[in-house]
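In: I need the structure of the sequence given here:
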Amino acid sequence: MKYLLLIYNNQTIGTGPDPDAEARLQGHMTLVKELDAAGRLVSSAALGDGSGVRTVRLGAGGGVPAVTDGPFLEAKELLAGYYVVECDTIDEAAEVATRIPCGAGGAVEIRPVNEEVTDLVRGDIPHRS
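Out: Take a look at the predicted model:
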């Protein structure tokens, strides 16, 4: 089963240069190599700092979508990156998540991928009415 591991970093902790940034980068590089060698890595990416983010909200009742600057979520964490991993159980995905270096105050959210709906949307399986 595939799991999406969403990495959130707390953008309000500390100011100025981040002395742990290089160690986190090396940690990600090591983790990617290990997951890839084990055949568990499906995808991963680092995301931008949020300065170029746009949010699209659909209008009520099919109204015109509105595009606004920024994520403007009611949270101190910013979505910083993700991994998609292949694991047998959510506990295995949680073990991988504990190895993701997300920094002080950061968090990793684990979400199972709904592969049946994904395959249906992609046209990989016929739709049953």
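
In: make it CA atoms for all contacts and neighbour counts henceforth
Out: Noted.

In: what about the helices in this structure?
Out: Per DSSP state H, the chain carries helices over the ranges 21-37, 90-98, 115-122.

In: among those helices, which is the most enclosed?
Out: Stretch with highest mean neighbour count among the helices of the chain: helix 90-98 (a mean of 16; mean count of other CA atoms under 10 Å).

In: give the other helices and strands that that helix contacts.
Out: Packing partners of helix 90-98 (3 or more CA pairs under 8 Å, 6 or more residues apart in numbering; DSSP states H and E): strand 2-10, strand 107-112.

In: one more sequence to fold, the one below, so I can look at both together:
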Amino acid sequence: MEYLLLIHSETSGNAEAVPEAARQQMLSAYRAYTEALQGAGVMRGSNRLRPASSGTVVRMRDGKTEVQNGPFIETREELGGYYLIDVPNLDAALSWAARCPGASHGTMEVRPVWPMDSY
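Out: Alright, predicted model coming up:
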């Protein structure tokens, strides 16, 4: 079964303000985690996301398209990236989520994928 591991992290800090050594340590931790997922044969996809402030929201209201540039919500955390994994069950997905470096500095949300062909 596929699960999306959503990495939520603090928005208060600026990535450029993080010391280079700490940034390299975090990148190494994510590389090792990614390699572990790949080695286990469970990874289906992964990417980082740009900050919410760079996003755009599109809504249809009364037949008209509304476009709004970010940021959109007041929150301490924002979605920073994801891993799509394919594992046997929720317990396995939770185990992988707990191993993600994002779990130590933010929140991991584990969400089962609902395939379009299942309804």
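
In: on that earlier part again, just put the helices and strands packed on helix 90-98 of the first structure in CSV and tack on distance to L120 of the first structure and mean neighbour count.
Out: Listed next are these as CSV, based on distance: least, CA to CA, whole Å; neighbours: other CA atoms under 10 Å:
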stretch, distance to L120 of the first structure, mean neighbour count
strand 2-10, 16, 21
strand 107-112, 16, 18
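
In: now distance to A38 of the first structure too, for those, in TSV please.
Out: Shown next, in TSV, are these (distance: least, CA to CA, whole Å):
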stretch	distance to A38 of the first structure
strand 2-10	14
strand 107-112	19
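
In: which one of the ones you listed lies closest to E92 of the first structure?
Out: With CA to CA as the criterion, E92 of the first structure lies closest to strand 2-10 of those, at 9.8 Å.

In: which helices and strands does the closest one pack with?
Out: For strand 2-10 of the first structure, the packing partners by 3+ CA pairs under 8 Å, 6+ apart come out as strand 77-86, helix 90-98, strand 107-112.

In: rerun that using 7 Å as the cut-off
Out: If contacts are counted by 3 or more CA pairs under 7 Å, 6 or more residues apart in numbering; DSSP states H and E, strand 2-10 of the first structure sits against strand 77-86, strand 107-112.

In: count of neighbours near the closest residue to D20 of the first structure other than its chain neighbours?
Out: Using CA to CA, 6 or more residues apart in numbering and skipping residues adjacent in sequence, the residue nearest D20 of the first structure is G103, 7.8 Å away. G103 of the first structure has 17 neighbours, counted by other CA atoms under 10 Å.
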